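J.: sequence and predicted structure below; questions after.
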Amino acid sequence: MARCVRGLEPVVSTEILRTGSACVESVGHREVGFRGAVGRLRTADDVFLAAARGDDVGRRKDGLGALARLARGVDLDGLVRERAALGGPRGFAGVEVSASFLGRRNFNRFDVEDAVGRVLAERAGVPYHARRDGTAPPDGYAGWRVTLDGTRASVLLRVGERPAHRRAYKVESVPGTLHPPVAAAMAQLADVRPGHRVVDPCCGAGTLLIEAAGQGASLEGFDLDAGALRAAARNAGAAPVRVRRGDAGALPVDDRSVDRVLCNPPWGVQVGARGRLADRPARLWREIARVLAPDGRAVVLVPDEGLVRAVASGLVPVFAQRLSLFGGPVTVAALELRTSGARRRS
């Protein structure tokens, strides 16, 4: 089971199928069920083994007893073997549980976590770490997940030692930094190829460019914030990413010279615009249209009204998917030049 940002389910499904070693069996709210070995999924928040399934327990607090019984039926030995075969840790140093549910309930997530976690820890003979006080679990504790979707209750065991969305390269962050699986999804939608010139006009901590690395492309980022440029350089490490000071409203880039643009612009939700975008945000679309090669593509996170401005600047959406991000809806859009004969694909 792969868990993901809401709206990325189709992208995660595609990444799973592209491995050639797994098949998708179900697609639900923020999750994709599959069978087979897939290695690391860059567009998923996390990957789990299905430990137990049952009916959703409903709204009443006395339904928590059914979750405890579900936990008692988990095949711990079988899960340990399966997780180890997939490259995960062997055994449990401890148990920690994260829960989520849809709809109103007469209990909270911590009640769910405790009902399942205490049973699992007792059965495994290891400590249980409760999340009620907000402290992080000790290293080495097995990560479990409980979901209630209104129809089904699922108990899941994380395959890896740490969540898949955490990246070892992400040693520095800045306000508005992009969630790595979303950046990976955008890089995949861009279809970056060897020899491409890829530009991020508002690179921030460099997440988009780093996620696009490994394809043999030239990767360049621009930002007006010196702290963001330092963060991007440190995060990139040995990756072939070059960052420098530049205004997204007047990029120091020749016309029609960029094959791919990747961008999470400062729309004022997490970070305010600076430079020439501060008073005229639409300048970004004109710059993208100016630098993009005739057969190029831009993949950008935009609010709904942003697409209208993009079209007015000569860009055509060929893909659009709404995500739940930054506490609200946002659209990831792939755009091509109108003169390239682009046609909407979804």
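T.: Ah, there it is. Numbering: from 1, shown residues only.
J.: okay, CA-based contacts and neighbour counts for the rest of this
T.: Will do.
J.: what sits against the nearest residue to C202 once chain neighbours are set aside?
T.: In space, C202 comes closest to D223 once its chain neighbours are excluded; the distance is 5.1 Å by Cα to Cα, 6 or more residues apart in numbering. D223 is in contact with 201-204, 229, 243-248, counting by Cα atoms under 8 Å, 6 or more residues apart in numbering.
J.: quick check: of those, which lies closest to V261?
T.: Minimum distance to V261 across the contacts of D223 is 7.8 Å, recorded for P201 (Cα to Cα).
J.: any idea how far D225 is from the closest one?
T.: 12 Å (Cα to Cα, to the nearest Å).
J.: how many residues are close by R276?
T.: 15 (other Cα atoms under 10 Å).
J.: tell me what the one helix or strand E25 maps to is packed against?
T.: Per DSSP states H and E: E25 is located in strand 22-28. Packing partners of strand 22-28 (3 or more Cα pairs under 8 Å, 6 or more residues apart in numbering; DSSP states H and E): helix 9-18, strand 31-36.
J.: E113 and R83: what is the separation?
T.: Taken as Cα to Cα, the span from E113 to R83 is 21 Å.
J.: verify the contact between D55 and T147 for me.
T.: No: taking contacts as Cα atoms under 8 Å, D55 lies outside contact range of T147: 11.0 Å.
J.: of those two, who's got more company?
T.: Between D55 and T147, counting by other Cα under 10 Å, T147 is the more crowded of the two (19 against 15).
J.: now the residue nearest to C202: how far from V80?
T.: Taking Cα to Cα, one finds D223 at 46 Å from V80.
J.: how about the helices in the stretch 101-250 of the chain?
T.: 109-124, 180-190, 207-211, 226-236 (DSSP state H, counting those that start in this stretch).
J.: who does the third one touch, helix- and strand-wise?
T.: The elements that helix 207-211 packs onto, with contact taken as 3+ Cα pairs under 8 Å, 6+ apart, are helix 180-190, strand 197-200, strand 218-223, strand 258-263.
J.: which residues sit against the shortest one?
T.: When you say that, I think you mean strand 197-200. So strand 197-200 is contacted by 192, 208-209, 217-222, 257-263 (Cα under 8 Å, 6+ apart).
J.: in addition, the following structure is provided for comparison:
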Amino acid sequence: MHTLAVARAVRGIEPLVAAEIRRAGLGVVRGVRHREVWFETAEPGPELLGLRTADDVLLVAAVVEGIGRDKEALGRLARAARELDAESLTKLALQTGGRGGGGVEVSASFVGRRNYNRFDIEDAVGAELARPLGMPYHSRRDGRVPPEGSTAWRVTVEGGQAVIALRVPVRPLHRRPYKTESIPGTLHPPVAAAMAGLARLERAGTVLDPCCGAGTTLIEARALAPHARLIGFDHDPHAVHVAAANATRAFTSAHAGRSPVTDAIAWGVADAGRIPLPDGSVDRVLVNPPWDRQVAPSGRLRRDPGRLWREIHRVLAVGGTVVALVPEPWQPPGFGVDRVIRLTLSGRHPVVAVLRRSAGRGRAS
């Protein structure tokens, strides 16, 4: 028996999520939609929780057609929830690695104007799901927060179609357990994982992030390149401290019952306008430069932001690859553009640019 699943994603990287699903052998991709990848899996298991480019993964319980704009739609959704086999799906999610028993919670969203709100949808569906499970339903109305351990369901409505689905993990996949400390401008982990995948790190010897922030990019990179030399610098000593702490948690968790890998990434305080590495010593660069929005350029970059790209050009080997998250498409001197992916992230529309170093000049003075 095959189970239909949905991987939720940042807008723009859905094809990368689909590629990860295929590469990991998690199932057969059936469709790629706005922020969603639909796939069939024969035997859902804990490996679904290993999707690094996905924001979340859910098991589809029902697809409901004929969901209009009027409140009659709430009755149709309630009937669909009442008729689905919530108990069997909950057991399947538990086998896959989820957790339940603390009640039922529902999160709903829809596209377009309707004569009802998200809380109306959640309450109509949640009460029907909770009844056969013998659990309390925890409404989000009036700002209430469901308790930890609740079984999490999601309802999405687009056009005349609604999808009722059950979250597999205890919490959304993008909420990495290691990332308990953060700083302004920190990178969304699935985007960092997508950037690492685009860099083809399996061929890399040395990987650099000259603006490492909370360390997300290199922590995600290590999952793809456990044998590469990873180096992270930041001008802010506090950011370097946070990055090292997050990395320690990540690698201690990954090596449960054994000593943590303390030398997995080399962290250091350094100015990205003068990277303390020899010419041509780096194979890959992953970078989320300061955009002068949440984080302003500091050090030598305050007066000359272009120094970052000249320094990256200097330390990167000819033919090496840079994957950067930048506010808009552009081509720094000395680089060719291999690929540009447009994202929607926190209400903004940055791009992931895959750049290749040419043999031309690009040195910082």
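T.: Nice, I can see it. As the structure is a prediction and not an experimental result, all values here were calculated from the model.
J.: tm score of chain vs chain?
T.: The TM-score (TM-score structural alignment, normalised by the length of the first structure) is 0.92; 335 aligned residues with a Cα RMSD of 1.8 Å.
J.: just to revisit the earlier point, out of the helices of the stretch 101-250 of the first structure, deepest packed?
T.: helix 207-211 (a mean of 26; mean count of other Cα atoms under 10 Å).
J.: where does it end up in the second structure?
T.: Aligned by TM-score structural alignment, helix 207-211 of the first structure falls on residues 216-220 of the second structure.
J.: one step back: and the helices and strands packed on strand 22-28 of the first structure: which comes nearest V330 of the first structure?
T.: Nearest of these (Cα to Cα): helix 9-18, 15.0 Å.
J.: angle of the closest one against strand 31-36?
T.: 10 degrees (axes from the mean of the first three to the mean of the last three Cα atoms, to 10 degrees).
J.: for helix 9-18 of the first structure, buried residues please.
T.: With burial defined by 16 or more other Cα atoms under 10 Å, the residues of helix 9-18 of the first structure counted as buried are 9, 11-13, 15-16.
J.: ok, those vs N106 of the first structure, which is closest?
T.: E9 (29.1 Å).
J.: trace that closest one over to the second structure, please.
T.: In the second structure, E9 of the first structure lands on E14 (TM-score structural alignment).
J.: so its match makes contact with V29?
T.: No: look at E14 of the second structure against V29 with Cα under 8 Å: they stay out of range, at 11.4 Å.
J.: joint contacts of these two?
T.: V37.
J.: can you lay out the helices of the stretch 101-250 of the first structure as a markdown table showing distance to P281 of the first structure?
T.: Shown next, in a markdown table, are the helices of the stretch 101-250 of the first structure (distance: least, Cα to Cα, whole Å):
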| stretch | distance to P281 of the first structure |
| --- | --- |
| helix 109-124 | 40 |
| helix 180-190 | 21 |
| helix 207-211 | 20 |
| helix 226-236 | 20 |
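J.: tell me which of those sits nearest to E31 of the first structure.
T.: The minimum distance between E31 of the first structure and the helices of the stretch 101-250 of the first structure falls on helix 180-190, with 13.6 Å, by Cα to Cα.
J.: give me the stretch of the second structure that that closest one matches.
T.: Going by TM-score structural alignment: helix 180-190 of the first structure matches residues 189-199.
J.: got the contact list for the matching stretch?
T.: Stretch 189-199 of the second structure is contacted from outside by 10, 13, 16, 52-55, 174-176, 216-217, 220-221, 224, 284, 286, 321-324, 352, 354, using Cα under 8 Å, 6+ apart.
J.: distance of the aligned residue in the second structure for G328 of the first structure relative to R342 of the second structure?
T.: Counting by TM-score structural alignment, G328 of the first structure lines up with R348 in the second structure. Look at R348 of the second structure and R342 of the second structure: by Cα to Cα, they are 10 Å apart.
J.: quick one: which of those two has more around it?
T.: Neighbours were counted for R348 of the second structure and for R342 using other Cα under 10 Å; R342 has more, 18 against 9.
J.: residues in contact with that one?
T.: Per Cα under 8 Å, 6+ apart, neighbours of R342 of the second structure: 12, 349-352.
J.: please flag which of these sit within strands.
T.: Residues of the contacts of R342 of the second structure located in strands (DSSP state E): 351-352.
J.: which of the contacts of R342 of the second structure still touch in the first structure?
T.: Counting by both residues aligned by TM-score structural alignment, their matches' Cα atoms under 8 Å, the contacts of R342 of the second structure that remain in contact in the first structure are 12, 349-352.
J.: quick one: which of those has the most company?
T.: Using other Cα under 10 Å as the neighbour test, these are led by V352, with 25 neighbours.
J.: that one and V322 touch, don't they?
T.: No: counting by Cα under 8 Å, V322 is not a contact partner of V352 of the second structure; they are 10.1 Å apart.
J.: tell me which residue is most central in the second structure.
T.: Geometric centre of the second structure, nearest residue: P190, 2.0 Å, by Cα atoms, centre = their mean.
J.: against R118 of the first structure, how distant is L67 of the first structure?
T.: 11 Å.
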